[in-house]
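A.B. asks: How does the following fold in three dimensions:
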Amino acid sequence: MTTSEHGNVDFQSDGTKRDIEENETSPLLQNEILQTRTKGASFASSVFNLMNAIMGSGILGLAYAIASTGIVSFCILLLLVASLAAYSIHLLLKLCDQTGINSYEDLGGQALKKPGKILVGITILIQNIGAMSSYLFILKSELPATINSLLSPDEPGDAWYQDGQMLLILVTLCVVLPLAMLPKIGFLGYASSLSFFFMLYFAIVVVIKKWSIPCPLPSNMTMPPGTYQISNSSDSDCTPNFFIISSKSAYAIPTMAFSFLCHTAVLPIYCELDQPTKKRMQNVANVGISLSFLVYMLSALFGYLTFYAHVNSELLMNYDAYMPRDIMVITVRLAILLAVLLTVPLIHFPARKAVNMLLFGGRPFSWVIHVLETLTLVGVVLLLAILVPDIRNVFGVVGSTTSTCLLFVFPAVFYLKLGDQPVGSPESLGAAALLVFGLIVGVLSLFVIIVTWVQNP
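C.D. replies: Below is the predicted model of the structure:
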């Protein structure tokens, strides 16, 4: 299994474990948690690894992206982002073959010397902090709903165990922090490989429940905070919108970029592939991205067609509000929570390694530094999850900055610096176009998001 929105975690077939003490000073993106040695991974297992890298918490925000852009606009944008993700992987694979480098930060060092390596390390650190924050936000919003679904309907709703922030703090201190503190957490990687199947199950439930929830929604239904509202819409508005342009549309592409980011895992998967050729790995990427695109599209489209103008920025909250005691909703909620609990410590690992690289270089493993880094990172992420009022802010800010850099900007810059094609070649022009697109989307989206915050504090 490999995760990238969550960090970078790689698994190969013979199950050999390596101590994290040995890995603390190894390259940031070369098989951090578990690493095995075999002749090579099969095509199918490599596709599965890449899909694990792609799919994560972003799936919960894509229905909101449809509500803020319209169905046709969303389909075009999602296809564009998926296609550009495949193209940027093509550039990375060419550079890997040309330079022999198989880690993202080393490509940054090769292209831009030490500042490039530091820049990539900072970007990966911020990306992983954002990913962890998004998962802890899910814990904050879903834990109370899960507990309420298991309690009697007559139970008062103001008990401490129904307070999302209190539950988040307790779970972080009692579960996430101890697991993040472990020097060997390889076993979590095998368990977290289930997260992909949990996301697939979530998509299936969304499709099924489309026909279980009426439209219009009951007038006495209390919709959760963060619900998208379209001007002049009403509860009886069950007509899908095909094109929408508003300030909230600025969250769409960053959320998509956040959802398709897998580039920090591509090169290690390439190195592990049986008969590793660029064409074979590109086919792995194309199949993995296409299947992920299909799952994303189904869950987002049917989620939107269920709630229309009332889609929440975190889709599960809509089902919590309408059918909190439905058995399928309860099981998918428990599955997502389990995936979160097992994945956050794994996301934490490459984030901590990024801090090591940035602050301590190649310094040998130290328990003092290990503990201090773990406490600091977990504290920062917990604080962000508590203070951020809406998960779309995480997707928007992280997606428009670090995700855009890792997905579009860095691969283009690295290729323009290191590529063996002349400046006027189609490959170089494509890389330049990718760079311009990434910069425009990132800067424009971030600007609109900040303006939206200022206007609606």
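
A.B. asks: From here on, just use CA atoms for contacts and neighbour counts.
C.D. replies: OK.

A.B. asks: in whichever strand or helix holds Val381, what's buried?
C.D. replies: Assigning secondary structure by DSSP states H and E places Val381 in helix 367-387. Within helix 367-387, the residues scored as buried using 16 or more other Cα atoms under 10 Å are His370, Glu373, Thr374, Leu377, Val378, Gly379, Val381, Leu382, Leu384, Ala385, Ile386.

A.B. asks: Next secondary structure element downstream of the lengthiest helix in the chain?
C.D. replies: Ranked by residue count, the top helix of the chain under DSSP state H comes out as helix 104-150. On the C-terminal side of helix 104-150, the closest following helix or strand by DSSP H and E is helix 164-171.

A.B. asks: Between helix 104-150 and that following helix, find me the angle.
C.D. replies: With axes from the mean of the first three to the mean of the last three Cα atoms, to 10 degrees applied, the angle from helix 164-171 to helix 104-150 works out at 120 degrees.

A.B. asks: Now tell me what touches helix 164-171 from outside.
C.D. replies: Identification of contacts with helix 164-171 by Cα atoms under 8 Å, 6 or more residues apart in numbering yields Leu136, Leu139, Lys140, Ser141, Glu142, Leu143, Pro144, Trp160, Tyr161, Leu382, Ile386.

A.B. asks: hmm, which of those are the buried ones?
C.D. replies: Buried members of the contacts of helix 164-171, counted by 16+ other Cα under 10 Å: Leu136, Leu139, Lys140, Ser141, Glu142, Leu143, Pro144, Leu382, Ile386.

A.B. asks: Could you also give me the structure for this second sequence? I'd like to compare it with the first:
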Amino acid sequence: MDRESSADQRAHSIMQQTESGERKALIFPEKQPGEGGSSSLTSASFNFINSIVGSGIIGLPYSMNQAGFPFGMLLLIVIALITDYSIILLIKGGTLSGSRTYQALVHSTFGFVGYLILSALQFLYPFIAMISYNIITGDTLTKVFQRIPGVGPDHFLADRRVVILISTVVFTLPLSLYRDISKLGKVSLLSMVLTLAILITVVIRAATLGPQIPPTENAWSFAHWNVIQAVGVMSFAFICHHNSFMIYGSMKEPTLQNWSRVTHVSVSFAAVLSLLFAAAGYATFTGYTQGDIFENYCKNDDLATFGRFCYGVSIITTFPLECFVTREVVSNVIFSGILSTTAHVGVTVVIMAAATAISLAYDCLGIVLELNGALSAAPLIFIIPSACYLKLSAGRWFQGENLLSCIILLAGVFVMFIGVTMTILYPQDCSHGAELFYCSPSNLSVIHTTPSSGLLPPQNVSQNASQST
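C.D. replies: Predicted structure coming up:
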């Protein structure tokens, strides 16, 4: 049976062409002259992909270490499919309720209490993402600067705190002060190009460096016991729901068909990048994989230095997208959606100052990704879009198309509570910026070891690995 549900019929009816041939907007009223977004489908896709492929991609090899490689790859595909489905579900929910924002959708569906919960989550996720971006910037760019002649470990450019402060003041703050997200389209394109360069770097090192690092015990087992923590990291990597309405609103022609096209292209592209990155990164380091994969590479690896530079710049260009969302939440909750120029600047500075202060004090990326994935991303991907659609749609929850939304909702509740619990009870350690055992001079740095000479006997690898942890 190809018959659509009554909810879909209602959603599509809003999108049908009028007799004059003009389309009605999906959520926004018909545009008046001078109003509406200015992003083309391509520009919107760039912003969407940039929103997905943020700091989370750097932790995907780490999620393979947690989940087990075969099962982890399957999970990554499933989460990408759920992401694609739930993003479109959000827009359908907005259609049924006549909402213009994510907060308005939840408010119309679950009242003021639901609105407050969603606002807290929608603020928390991008805010923690901003913290993770700063951690990555400090970790990666300090190692890049140390490759410059004359910049030693004691130089101010080798201090992650100084680098975070400089990048914030010089780059991310000015970009975050924009009011129109469509102005970031070209910046997002640059971020995509840099991400491709990073992927090529990781794939090359998987082929040249991976064979010289003996795999850890059970490196290729199907699944591991802490797989739920891996789901949290993957959810963090794919979350983009918090700015979906914002990107949708920036489109010149916000229709269901156009939005579905942007969503499918963006999520598919991000999924391919994520699968390649996760596979290549984990295959190189197996059980030694860190939350930030670039923490695994040796400081004197020039190719890795290039990758670090590209990723550092990419993160700086992605940061403003998250700041836009946090500022919008504050604007809607406290300022009724209207920010004067002074308030706009003040709120932006306060948000960025808070995120920067936390990132200066903490440097373990893996736990940040796990906690944000389980606490914020899981509700935003799995629970809230499904709950809103089920509440607004006709028919029983366990019948027809609503059944899939119900399954996703229940899965999200499970991932959220179990993921947060396991992250607290079983926190993963990190290297805190220290070189791993295979980079020390006594172990013949892998960068200068030929494939024929080998790296270390397996027993020495195990011994050094235990000492490093």
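
A.B. asks: returning to that earlier point: mean shift between the helix or strand following the helix holding Val381 of the first structure and the second structure?
C.D. replies: Going down the chain from helix 367-387 of the first structure, the next helix or strand is helix 391-398, by DSSP H and E. Average distance, helix 391-398 of the first structure versus aligned residues of the second structure after superposition (mean Cα distance after the TM-score superposition for the first structure): 1.1 Å.

A.B. asks: Just tell me the aligned range of the helix or strand following helix 391-398 of the first structure in the second structure.
C.D. replies: Downstream of helix 391-398 of the first structure, the first helix or strand assigned by DSSP H and E is helix 404. Mapped onto the second structure using TM-score structural alignment, helix 404 of the first structure covers residues 378.

A.B. asks: Please look at Cys364 of the second structure and Cys430 and confirm they touch.
C.D. replies: Yes. Counting by Cα atoms under 8 Å, Cys364 of the second structure does reach Cys430; the two are 6.0 Å apart.

A.B. asks: and for those two, which residues touch both?
C.D. replies: Taking Cα under 8 Å, 6+ apart as the criterion, Cys364 of the second structure and Cys430 both touch Gly291.

A.B. asks: neighbouring contacts of the helix holding Val381 of the first structure?
C.D. replies: Under the contact criterion Cα under 8 Å, 6+ apart, helix 367-387 of the first structure has outside partners 129-130, 132-134, 136-137, 140, 165, 169, 172, 177, 180-181, 348, 352, 355.

A.B. asks: Translate His348 of the first structure into the numbering of the second structure.
C.D. replies: Using TM-score structural alignment as the criterion, His348 of the first structure maps onto Cys323 of the second structure.

A.B. asks: From Val170 of the second structure, how far off is the residue nearest to that match when sequence neighbours are not counted?
C.D. replies: For Cys323 of the second structure, ignoring the flanking residues on the chain, the nearest one in space by Cα to Cα, 6 or more residues apart in numbering is Ser176 at 6.2 Å. Ser176 of the second structure sits 11 Å away from Val170 of the second structure, going by Cα to Cα, to the nearest Å.

A.B. asks: Neighbour count: those two, which is higher?
C.D. replies: Counted by other Cα atoms under 10 Å, Ser176 of the second structure and Val170 do not tie: Ser176 has more neighbours, with 25 against 10.

A.B. asks: thinking that one is in contact with Pro320, fair?
C.D. replies: Yes. Counting by Cα under 8 Å, Pro320 is a contact partner of Ser176 of the second structure at 4.5 Å.

A.B. asks: burial measure for Val113 of the second structure, as a count.
C.D. replies: A total of 11 residues lie near Val113 of the second structure under the criterion other Cα under 10 Å.

A.B. asks: How about the one 3 residues further on?
C.D. replies: Leu116 of the second structure is flanked by 15 other residues according to other Cα under 10 Å.

A.B. asks: Looking at the contacts of helix 164-171 of the first structure, which is nearest Thr264 of the first structure?
C.D. replies: Leu136 (21.9 Å; Cα to Cα).

A.B. asks: Which residue range of the second structure does stretch 197-207 of the first structure align onto?
C.D. replies: Going by TM-score structural alignment: stretch 197-207 of the first structure matches residues 193-203.

A.B. asks: Aligned to Val78 of the second structure, what sits in the first structure?
C.D. replies: Under the alignment (TM-score structural alignment), Val78 of the second structure maps onto Leu80 of the first structure.

A.B. asks: do Leu116 of the second structure as well
C.D. replies: Leu116 of the second structure maps onto Ile118 in the first structure, by TM-score structural alignment.

A.B. asks: which ones are touching the residue nearest to Cys323 of the second structure?
C.D. replies: With Cα under 8 Å, 6+ apart, Ser176 of the second structure has these contacts: Phe319, Pro320, Leu321, Cys323, Phe324, Thr348.

A.B. asks: Now do the first one against Phe306 of the second structure, distance only.
C.D. replies: Computed as Cα to Cα, the Phe319 of the second structure to Phe306 of the second structure distance reads 20 Å.

A.B. asks: More neighbours: which of these two?
C.D. replies: Using other Cα under 10 Å as the criterion, Phe319 of the second structure and Phe306 rank with Phe319 on top: 28 against 15.

A.B. asks: surely that one meets Thr172?
C.D. replies: Yes. Under the criterion of Cα under 8 Å, Phe319 of the second structure makes contact with Thr172 at 6.5 Å.

A.B. asks: just checking, what residue in the second structure corresponds to Gly379 of the first structure?
C.D. replies: By TM-score structural alignment, Gly379 of the first structure lines up with Ala353 in the second structure.

A.B. asks: need the helices for the stretch 301-450 of the second structure, in chain order.
C.D. replies: Along the stretch 301-450 of the second structure, the segments classed as helices by DSSP state H, counting those that start in this stretch run 302-334, 341-361, 365-372, 378, 384-392, 402-425.

A.B. asks: which residues of the first structure does the last one align to?
C.D. replies: Alignment of helix 402-425 of the second structure against the first structure: residues 428-451, by TM-score structural alignment.

A.B. asks: Quick one: average offset of the matching stretch versus the second structure, please.
C.D. replies: With mean Cα distance after the TM-score superposition for the first structure, stretch 428-451 of the first structure averages 0.9 Å from its match.
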